[in-house]
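A.B. asks: okay, structure incoming, though there's no sequence with it:
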C-alpha cells in the first residue's frame, strides 16, 4: 500500500493570502506551508535552508513541493545545492528574477538556475503573467527537464486570477503522486 505523499506548500514573494489557491489547498487537504522568516525582502540562502529543513522532517522520496512564483526559483536553487531526490514538484508561475520588471528587494535569486532538476516536475505558466514572459517560463521548464503546461490567460496564477480551489492545478498535482 502506497502512503499519501507529504505535500509542502511554498509561496513566493509576499506569501500567499487566504484567497490564493495554495492557501485553499493547505486548509482543505492539510498540506504543510514552508514558513519563511522574511516574505517581503527574502534572502535565497535562508529560503533554501528552510525548504531543506522541512523536507528533512519527512521521507524525502515521498515529498511533493508546490511552488508559486519566486518559490519556483528557490526550489531550483535548493535542488542545485542539496540534490535531494523528492517525489516531484509542481512549479506554478515561475517569476523571472532577471527581468527589469521584477520587484526589487530580493537577495540571491538571480540568475535563475538552469539545471536539470533531480526529480519529476511540472511547470505551469500563463500567457499574460506580468512576472515572466511565456517564452522565459518555457525556457525554465525546458532547462529544468519539466513537463510544460500553458493554461492560457490566467495572469500570475494567484488570488487575482480568481481560480479559487484551482481544480486544474489539483489534477496536475495528482500526476506527481
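C.D. replies: Looks like it came in fine. None of the values given here were measured: they were computed from a predicted structure.

A.B. asks: switch to C-alpha atoms for all contacts and neighbour counts from now on
C.D. replies: Noted.

A.B. asks: quick one, helices of this structure?
C.D. replies: 21-29, 44-56, 70-82, 134-144, 167-176 (DSSP state H).

A.B. asks: of all these, which one comes closest to residue 157?
C.D. replies: helix 21-29 (8.7 Å; Cα to Cα).

A.B. asks: centroid residue for the chain?
C.D. replies: For the chain, residue 67 is the residue whose C-alpha lies nearest the centre (Cα atoms, centre = their mean; 1.6 Å).

A.B. asks: who touches it in this structure?
C.D. replies: Residue 67 makes contacts with 9, 10, 11, 12, 75, 89, 90, 91, 92, as judged by Cα atoms under 8 Å, 6 or more residues apart in numbering.

A.B. asks: could you rerun that using 6 Å?
C.D. replies: The contact partners of residue 67, by Cα atoms under 6 Å, 6 or more residues apart in numbering, come to 10, 91.

A.B. asks: so what's residue 92 up against?
C.D. replies: So residue 92 contacts 68, 123, 124 (Cα under 6 Å, 6+ apart).

A.B. asks: A further structure is provided below for comparison with the first:
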C-alpha cells in the first residue's frame, strides 16, 4: 500500500463497526473517515463540500475509498465541484456498491444525487458491484463504470457490499485500492 492518506466516504447512514471501511480505519491510521454534515439527511452540496474541504486541506496525494452514496459524492465532486489543484491530488478512487438515484431502494432523504454524471472521471477509478444489490443494479454500476472510465469488478450475489455481505477485512478490495496508487 502507498503512504498516501485514504479518505473514507461511507454511504447514507454512515458505516458501522463491522463494515470493511471501518475495519480498514481501525487497522491503518492512513484511513480517515470524512465526516458528512448529516448522515441521515444527505444533500449533494453538503456532502461534496465536505469532500472538497478534506482534499483541499490535504498536503499531498490522497486516495478515496467510497461506499454507496459516497461513490456518487465522489463522482459529483470530481465532475462539478473540484478545482484542478484538488483533482490533481487524487491518485485514485475505489467506488463500491453504487446506488441508483432513480431506483426504488434509493433513500428518500438523499437529495440532488441524480441523475448521475456520465462523463469520464479525471483520476483512475475502480467500481465494485454485486449482482443483487437492492440499492443499485449491476447494469447501473456497469454503465457508470463505462462512462467514468473505471475498472469494473462484478462480485456476484453479495448484497450491498457492506458488513452483511461477509467481506470481513476484504483484502481483494485493498489490493484494488493499492493498484490505483501505482
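C.D. replies: Thanks, I have it. Keep in mind the model is a prediction, meaning the values are calculated, not measured.

A.B. asks: coming back round to it: let me have the helices of structure 1 in JSON lines, extended by mean neighbour count and distance to residue 157 of structure 1.
C.D. replies: Supplementary listing: the helices of structure 1 in JSON lines, determined by neighbours: other Cα atoms under 10 Å; distance: least, Cα to Cα, whole Å:
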{"stretch": "helix 21-29", "mean neighbour count": "18", "distance to residue 157 of structure 1": "9"}
{"stretch": "helix 44-56", "mean neighbour count": "18", "distance to residue 157 of structure 1": "21"}
{"stretch": "helix 70-82", "mean neighbour count": "23", "distance to residue 157 of structure 1": "13"}
{"stretch": "helix 134-144", "mean neighbour count": "19", "distance to residue 157 of structure 1": "13"}
{"stretch": "helix 167-176", "mean neighbour count": "13", "distance to residue 157 of structure 1": "10"}
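
A.B. asks: figure out which of these is closest to residue 106 of structure 1.
C.D. replies: Closest among the helices of structure 1, using Cα to Cα: helix 44-56, at 7.8 Å.

A.B. asks: other residues contacting that closest one?
C.D. replies: 78, 108, 109.

A.B. asks: now do the same end-to-end measure for stretch 95-112 of structure 1.
C.D. replies: 9 Å (Cα to Cα, to the nearest Å).

A.B. asks: where in structure 2 does it align, residue-wise?
C.D. replies: Aligning stretch 95-112 of structure 1 against structure 2 (TM-score structural alignment) gives residues 99-116.

A.B. asks: tell me which residues in the matching stretch are buried?
C.D. replies: 99, 100, 101, 106, 107, 110, 113, 116 (16 or more other Cα atoms under 10 Å).

A.B. asks: relative to residue 37 of structure 1, which of the contacts of residue 92 of structure 1 is nearest.
C.D. replies: residue 68 (17.1 Å).

A.B. asks: residues contacting that closest one?
C.D. replies: 11, 12, 92, 93.

A.B. asks: with distance to residue 137 of structure 1 added, can I get the residues you listed in TSV?
C.D. replies: TSV is the format used below for the contacts of residue 68 of structure 1 (distance: Cα to Cα, whole Å):
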residue	distance to residue 137 of structure 1
11	17
12	16
92	10
93	8
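
A.B. asks: next step: those restricted to strands.
C.D. replies: Judged by DSSP state E, these include residue 92 as members of strands.
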